[in-house]
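S.K.: The following comprises the amino acid sequence and a computationally predicted model.
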Amino acid sequence: MRGAAAGVVLLAAVLVSGCSAGQSQELKAGSGPAGGSKVDERAWPARTPVSGLTKGMVLPIEGYLISYPETVAWQRAQQSLWKRCMQRYGFTSFDPPEPGMFPPPGYDDANMARRYGISDSKEAARYGYHLPGGMGEPPVWEPGEGAERAVFSGSGVQVRSGSYKGEKVPENGCQGEVKGKLGRISYALASKVEFASLEESRNVPAVRSAVAVWSSCMKSHGYRAEHPYKAPDLISTLGSENPSAAETALAVADVGCKKTSRLVDVWFGAEEKIQKRRIEENQLALDEERKKNDAVLKTASRANDY
């Protein structure tokens, strides 16, 4: 989350992955809003794609990334601790937007369903290259002006000599206090491996060959595109609310040619081998990174159970 002065975005797209064996922050499939919550977890992405050419595919690095349910659990704990801190100073109406209302298209940063371009023919026919369901943007939130912002951030005219109305304010305010208590999720190394493997796999001969077959197939349908990532450039309706007929026709051809060329299977297989090698090369550091994140999530779980 961004600092208070710049606004705080309730992140929707920490496109994250499978939990480690010891993690309990799993997606509760089928659970709708509970109590006064506005969050419908049924709208959250599944752990693995449930349809299309990437159905059931899981890359090795996903066990080291952070899943969307884990991200939401951490955000909920952060907000809970924020509120408790702010209430100590009389801000009982301090109420940031609830996490989990604006889910990303994928369960993790690998975003398997669209990692190699769109891959589901039914979605392509209905949405083209648009995201299914018209997913909204996460809200940008900032604390209230004046004293609320000052106590939250720890700076402002209302906080004098480190105190607010005679009560000492933590360094960097309630935001700083919670950061110290909760810690932050960081998976920079896992993300680096995830990104690097995708880039490296693009140059694997078998992948390049499959892309060429895909491109030839697209040409037979009347479309000239050298690579699946460039296919959306052939239409101009991505910024519109709904896809055009031309967009859906292109998208259907795109997925059909991926199936004919076996591009997704070939690319996934190539990237899987690369990731296994890169994980082995960075095993100790990746394990340590995941261990630290598991500790943060354990702290978050205790805060949410409070």
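M.R.: That came through fine. Numbering: from 1, shown residues only.
S.K.: from here on, contacts and neighbour counts on C-alpha atoms
M.R.: Fine.
S.K.: The stretch 151-300 of the chain: strands as residue ranges?
M.R.: 163-164, 167-168 (DSSP state E, counting those that start in this stretch).
S.K.: and the first one, how far out from the chain's middle?
M.R.: Translated: strand 163-164. Between the centre of strand 163-164 and the centre of its chain there are 37 Å (Cα atoms, centre = their mean, to the nearest Å).
S.K.: So what touches that strand?
M.R.: When contacts are defined by Cα atoms under 8 Å, 6 or more residues apart in numbering, strand 163-164 is touched by residues Y89, V151, Q158, V169.
S.K.: Below is structure B, check it against A:
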Amino acid sequence: MRKLLPLALTGLLAVSACQFAGDDADDADGGAHRLNTMKALPLQAYIPDPTSRDAKAVGEAQWILAKQCMVRLGFSGFKSLDIRTVESTYPVREGTVTSSIKVGDDSPYGVDDPDLAAEHGYHNRQQGSGDQPREWAADQYTALTGVFEAGDSHQAHGNPIPKGGCTGEATRKIFGPDPKPVKVGAVKLSGYYSIAMELWYEAHKQAAKDPAWKKADRAWSDCMKHKGLHYPDPDAASTDTDWYGTDEPSGKEKKTAAADARCKLDTGYIQAAHAVETRAQKTAIARNKKALDDRRAAVERAMANARKIIDDAS
């Protein structure tokens, strides 16, 4: 844990020492912040950035094709649909109660800024672009998604709804046949980035068993105990059920999150965990290089297909 200079020190020596200590602390903290991002891990290279221009082009192309499909199925109103109002969203069935999980964030190791954590607790999840999913009438929703409830017809105006609905058909036209589903934890994934996500899950599970990771957990937990907080690891703190079900963080949550972030920085937790996970991911990539490269090439072709679809529709 970083040592603080005695307050009794005076004069130029004390000032200089504090400045150097501050510079070291800032460098260490900055290094932790830089490592606590998804893009700092090797497998991220195989998962496209959803905010990139190419990824957004895929969303636009999917809606162009889905719109054409819906018109073909007899939904004439879709001829005038402005896809700019929906291209970043996935359809929601009318009357469905939607909720957003406000606890958590998009970093691999959780909170790492004590000041921010003291203000927001664990309620620091980054929201999307602000686009709200549009609600569709039941018949339109089933035609768009191919998701049916009891009593829903599998036809639209006498026309069979394609597998996965019009959005599923559009995705296949852009990406090609659906990839083989894989199981990630308790969830079955069939997306085009499922290989990378499966490997990420397995690498993380393996890394968490590494003695170096366990040592980092213990150091962090001991630091928290000194602050009167008892958790075995950062995941246990951030997923405490007391934090869920509220829009705003409680005082206890803020205190815990701030201590969590401070202990990560003081014990070098993020640097230690990142080093272990990076090794595990590099091993996974080396063992599955051809499958990953083939999938990445397929995604690049899909993005080229998306740009052509957009150009043809212009």
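M.R.: Nice, thanks for sending it over. Source: prediction; values computed, not measured.
S.K.: JSON lines for the strands of the stretch 151-300 of structure 1, including distance to A188 of structure 1 and mean neighbour count?
M.R.: Below are these laid out as JSON lines (distance: least, Cα to Cα, whole Å; neighbours: other Cα atoms under 10 Å):
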{"stretch": "strand 163-164", "distance to A188 of structure 1": "36", "mean neighbour count": "16"}
{"stretch": "strand 167-168", "distance to A188 of structure 1": "35", "mean neighbour count": "13"}
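S.K.: hmm, which of the contacts of strand 163-164 of structure 1 are the buried ones?
M.R.: For the contacts of strand 163-164 of structure 1, a burial check counting by 16 or more other Cα atoms under 10 Å picks out Y89, V151, Q158, V169.
S.K.: Looking at these, which one is closest to S186 of structure 1?
M.R.: Proximity of these to S186 of structure 1, judged by Cα to Cα, is greatest for V151, which lies at 26.3 Å.
S.K.: Let me know the secondary structure of V111 of structure 2.
M.R.: Recorded secondary structure, V111 of structure 2: coil (DSSP: H, G, I helix; E, B strand; the rest coil).
S.K.: if I line the two up, what does it land on in structure 1?
M.R.: Matched by TM-score structural alignment, V111 of structure 2 corresponds to I118 in structure 1.
S.K.: And for its match, the neighbour number?
M.R.: Other residues near I118 of structure 1 number 28, with proximity taken as other Cα atoms under 10 Å.
S.K.: That one reaches V255, doesn't it?
M.R.: Yes. Counting by Cα atoms under 8 Å, I118 of structure 1 does reach V255; the two are 6.6 Å apart.
S.K.: Residues in contact with both of these two, list them for me.
M.R.: Taking Cα under 8 Å, 6+ apart as the contact rule, the neighbours common to I118 of structure 1 and V255 are A124.
S.K.: aligned partner of L131 of structure 1 in structure 2?
M.R.: Counting by TM-score structural alignment, the partner of L131 of structure 1 is N124.
S.K.: S220 of structure 1 now?
M.R.: S220 of structure 1 maps onto H226 in structure 2, by TM-score structural alignment.
S.K.: do the same with S186 of structure 1
M.R.: Match for S186 of structure 1 (TM-score structural alignment): Y192.
S.K.: Can you report how many residues lie near its match?
M.R.: Y192 of structure 2 has 21 nearby residues by other Cα under 10 Å.
S.K.: can you tell me how far it sits from W136 of structure 2?
M.R.: Y192 of structure 2 sits 26 Å away from W136 of structure 2, going by Cα to Cα, to the nearest Å.
S.K.: Same check on P114 of structure 2?
M.R.: P114 of structure 2 is 42 Å from W136 of structure 2, by Cα to Cα.
S.K.: which residues in the stretch 1-150 of structure 2 form helices?
M.R.: Taking DSSP state H, counting those that start in this stretch to define them, one finds helices in the stretch 1-150 of structure 2 at 11-35, 53-72, 114-120, 138-145.
S.K.: Of the ones you listed, which is nearest D293 of structure 2?
M.R.: helix 53-72 (18.0 Å).
S.K.: Now do the buried residues in that closest one.
M.R.: Judged by neighbour count (16+ other Cα under 10 Å), helix 53-72 of structure 2 contains these buried residues: 54-70, 72.
S.K.: Likewise for stretch 275-283 of structure 1?
M.R.: Within stretch 275-283 of structure 1, the residues that count as buried by 16+ other Cα under 10 Å are Q275, K276, R278, I279.
S.K.: Out of the residues you listed, which comes closest to R208 of structure 1?
M.R.: For the buried residues of stretch 275-283 of structure 1, the nearest to R208 of structure 1 is Q275 (18.1 Å; Cα to Cα).
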